[in-house]
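Colleague: sharing a model prediction with you, sequence too.
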Amino acid sequence: MIARRRLAGLAVVLPALAAAALTPQSSARAEDGLEPFVPLLVELPGWKAGKPGGVAMQDYGSRIVMVQRGYARGEIHVSVQLLAGPPAQSRLATSGTGLKTEASHGPISASTIDGFKVTRTFQASDKSGTILVALGPAAALSLAFKGLGEDEALTTAKGFDWKAMQTALK
């Protein structure tokens, strides 16, 4: 009886292991973890950077990357996320269409900056918002801020190397 259970368990596990072994690896292998991505969340001049964290994994050819780092300058806080795979796709799907629109959380505008589609929200009452940079169809940089003006938030987002991020997430 026990031998049959072990054989039945192996019948389930072995095909999964074989499929995983045959799955092509991307340029950033799962075993690399966050190492290829953490250096992209650079120290920003004038900001105190928190410790980066997140997750990077690959499962049957699908890669998920979510790396984040917080930044502070006095009472001003910025949270930056580098995303790839389904998390990026869902964020990009909700981004603007190129038109300036008004939503309950403030205006949404989309434009192209340095060849990248950039979607911005801004709430003037508390100087908060988000900047979403499309780095590809399944890759994005997200910057959420509070206490910054809209232009200063964009300047802060430009402090990151979008092209290097795009290359790392391909």
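Modeller: Received it, and whenever you're ready, just let me know what you need. None of the values given here were measured: they were computed from a predicted structure. Residues are numbered from 1 along each chain as shown.

Colleague: use CA for all of it now, contacts and neighbours both
Modeller: Fine.

Colleague: next, the buried residues of the strand ranked longest in the chain.
Modeller: Criterion DSSP state E: the longest strand present in the chain is strand 62-73. For strand 62-73, the neighbour count (16 or more other CA atoms under 10 Å) marks 63-72 as buried.

Colleague: repeat for stretch 145-155
Modeller: In stretch 145-155, counting by 16+ other CA under 10 Å, buried: 145-150, 153-154.

Colleague: the structure to be compared is supplied as follows:
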Amino acid sequence: MIARRRLAGLAVVVPSLAAAALVPPSPARAGDGLEPYAPLLVELPGWKAGKLGGLAMQDGGSRIVVAQRGYERGEIHVSVQLLAGAPAQSRLAAGGTGMRTEASHGPASTTTIDGFKVTRTFQASDKSGTILIALGPSAALSLAFKGLTEDEALATAKGFDWKAMRAAVK
């Protein structure tokens, strides 16, 4: 019965999280559970960082984290999300199979970098794409960008401490 209630709760929460991901992040407030993740979404040299936003909740043994922060450098925009729980699991499931594929939004490829499974998409026409780093079976770092080359975006993603993030969301 408890498992059904948790699943029913997730059925309500997951669509809300998807909608929240489309809205610009709201500033983090004291007590909302984001404080442990704030040091992980670091200031990047040469970038103007926005405020930390998102949500963090825990219900018994289930945890959901969506900590997000935007970064700007002139006309270039990057949105970074640290995800744990159901939001990460759904993103990772769509993350790729390890094969290079071609889709309407551009090519997608999955490789291993420093022991982490990394899935990348890139659209050359507007220099946009995503990088998804699997931090564990239910944790991920997602970087969406516009105005960067694929290599610049990967270098930006490497500006975050993936190992510290993996430890924080275990």
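Modeller: Nice, I can see it. Since we're looking at a predicted model, the values are computed, not measured.

Colleague: TM between them?
Modeller: With the length set by TM-score structural alignment, normalised by the length of structure 1, the two chains reach a TM-score of 0.81; 141 aligned residues with a CA RMSD of 1.2 Å.

Colleague: hmm, back to that, which other residues reach the longest strand of structure 1?
Modeller: Residues outside strand 62-73 of structure 1 that contact it (CA atoms under 8 Å, 6 or more residues apart in numbering): 34, 37-38, 41, 46-58, 77-87.

Colleague: following it, which helix or strand shows up next?
Modeller: For strand 62-73 of structure 1, the following helix or strand on the C-terminal side (DSSP states H and E) is strand 76-84.

Colleague: buried stuff in that following strand?
Modeller: For strand 76-84 of structure 1, a neighbour-count test (16+ other CA under 10 Å) marks 77-84 as buried.

Colleague: quick one, it and strand 62-73 angle?
Modeller: Inter-element angle recorded for strand 76-84 of structure 1 and strand 62-73: 170 degrees (by axes from the mean of the first three to the mean of the last three CA atoms, to 10 degrees).

Colleague: now strand 76-84 of structure 1, how far from the centre of its chain.
Modeller: 8 Å (CA atoms, centre = their mean, to the nearest Å).

Colleague: ok, residues contacting it?
Modeller: With CA under 8 Å, 6+ apart, strand 76-84 of structure 1 has contacts from 37, 41, 63-72, 138-148, 169.

Colleague: structure 2: matching residues for stretch 48-65 of structure 1?
Modeller: Counting by TM-score structural alignment, stretch 48-65 of structure 1 pairs with residues 48-65 of structure 2.

Colleague: pull the longest helix from structure 1.
Modeller: helix 2-22 (DSSP state H).
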